[in-house]
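> sequence unknown, structure follows:
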């Protein structure tokens, strides 16, 4: 499974040894470390899938710490009987999102559990990023009266997932 699916999308020098972890150089300064787990049902929805949420969510968490994301880990919990084409699509999406965010998936783990113990797939990602000198982003900096700037729409993924879950047509 590792060669057929994982290494198909996540090949890099840090993952290549297939060791129990990744070893990488660090520069002086501060690092940010974040982790998140994804248990989205359904795993596929308009505009993406659980793999996109996993990579983008952890990259966003690092960015919210002022960090430049560099490395991710990926833990997969797969339901017995998960269709290989669905796993392939999720991993392909994760690879695309990691490339777009300029991060490498450098370590991970996969477990298969009995049918019915999870809903197709659960994903845990953890990320490490470097915080540039002089950057100090966090809730402690938020003050009453500040503006919130959005770079895009908000809530699209939640609405898409809810629409799929409840059979709603939200195409407009």
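In hand now; what should we look at? From a predicted model like this one, the values you see are computed outputs, not experimental measurements.
> going forward, measure contacts between C-alpha atoms and count neighbours the same way
Fine.
> for the chain, which helix is longest?
Longest helix of the chain, by residue count under DSSP state H: helix 84-100.
> Can you show me the helices along the chain?
7-9, 50-63, 84-100, 156-166.
> want to compare, so here's the second one:
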């Protein structure tokens, strides 16, 4: 009886320790994607450093004006998966601005860089899994609005957008 109880306790600790290793990978405030169905959405406001103003490309920069605002994310993607990043759902505080106008004025440049490879145990008896740590940079810039009316609608207002992270199986 003592042997059986000891084995049950030992098995319990083995399973909890493998979960702890997996949780450590996930708990770094990073996004962890290990299946094709996984996706994450980050809601973002277009806000620069305090006092900074985003201005259209090519205009003369004033004090505290910038041509782009940059956002950084770190995503962990299981090996064999390819990370995809999309910008969707542009929302503007002035609801009179058409979605097409927003897409013509605001540009999003997305770059990804693999910075590290991790090995971890998702389940104790399944073997070692490998994942890549990917730095994602989203750079938001602005073109000069096509009309003066559009310029008046945009100036001084706020843009919000969503960043979608998901993965596809590499063929």
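Cool, the structure landed. Just so it is clear, the model here is predicted, and its values are computed rather than measured.
> And the TM-score between these chains?
Put the two chains on top of each other and the TM-score (TM-score structural alignment, normalised by the length of the second structure) is 0.27; 87 aligned residues with a CA RMSD of 5.6 Å.
> Let me know which of the helices of the first structure is tucked in deepest.
helix 50-63 (a mean of 23; mean count of other CA atoms under 10 Å).
> Who are the packing partners of the longest helix of the first structure?
Here helix 84-100 of the first structure touches helix 7-9, helix 50-63, going by 3 or more CA pairs under 8 Å, 6 or more residues apart in numbering; DSSP states H and E.
> how much does it deviate in direction from helix 50-63?
If you take axes from the mean of the first three to the mean of the last three CA atoms, to 10 degrees, helix 84-100 of the first structure sits at 30 degrees to helix 50-63.
> still on that earlier bit, compare the helices of the first structure and give me the one nearest residue 107 of the first structure.
helix 7-9 (10.9 Å; CA to CA).
> Distance check, residue 128 of the first structure against residue 79 of the first structure.
Residue 128 of the first structure sits 28 Å away from residue 79 of the first structure, going by CA to CA, to the nearest Å.
> Which residues belonging to stretch 58-78 of the first structure are considered buried?
For stretch 58-78 of the first structure, the neighbour count (16 or more other CA atoms under 10 Å) marks 58-63, 65-78 as buried.
> Check stretch 85-105 of the second structure too.
Neighbour counts over stretch 85-105 of the second structure (16+ other CA under 10 Å) mark 85, 87, 90, 91, 92, 102, 105 as buried.
> Can you show me the strands along the second structure?
With strands called from DSSP state E, the second structure shows them at 31-33, 39-45, 53-54, 65-66, 68-78, 81-92, 106-120, 129-142, 159-169.
> likewise the first structure?
Here the first structure has its strands, by DSSP E, at 30-38, 44-45, 48-49, 68-79, 104-113, 121-131.
> How many residues are close by residue 31 of the second structure?
21 (other CA atoms under 10 Å).
> OK, contacts around it?
Contacts for residue 31 of the second structure (CA atoms under 8 Å, 6 or more residues apart in numbering) come out as 40, 74, 75, 76.
> Grab the nearest non-local neighbour of the third one.
Okay, so that is residue 75 of the second structure. residue 31 (4.7 Å; CA to CA, 6 or more residues apart in numbering).
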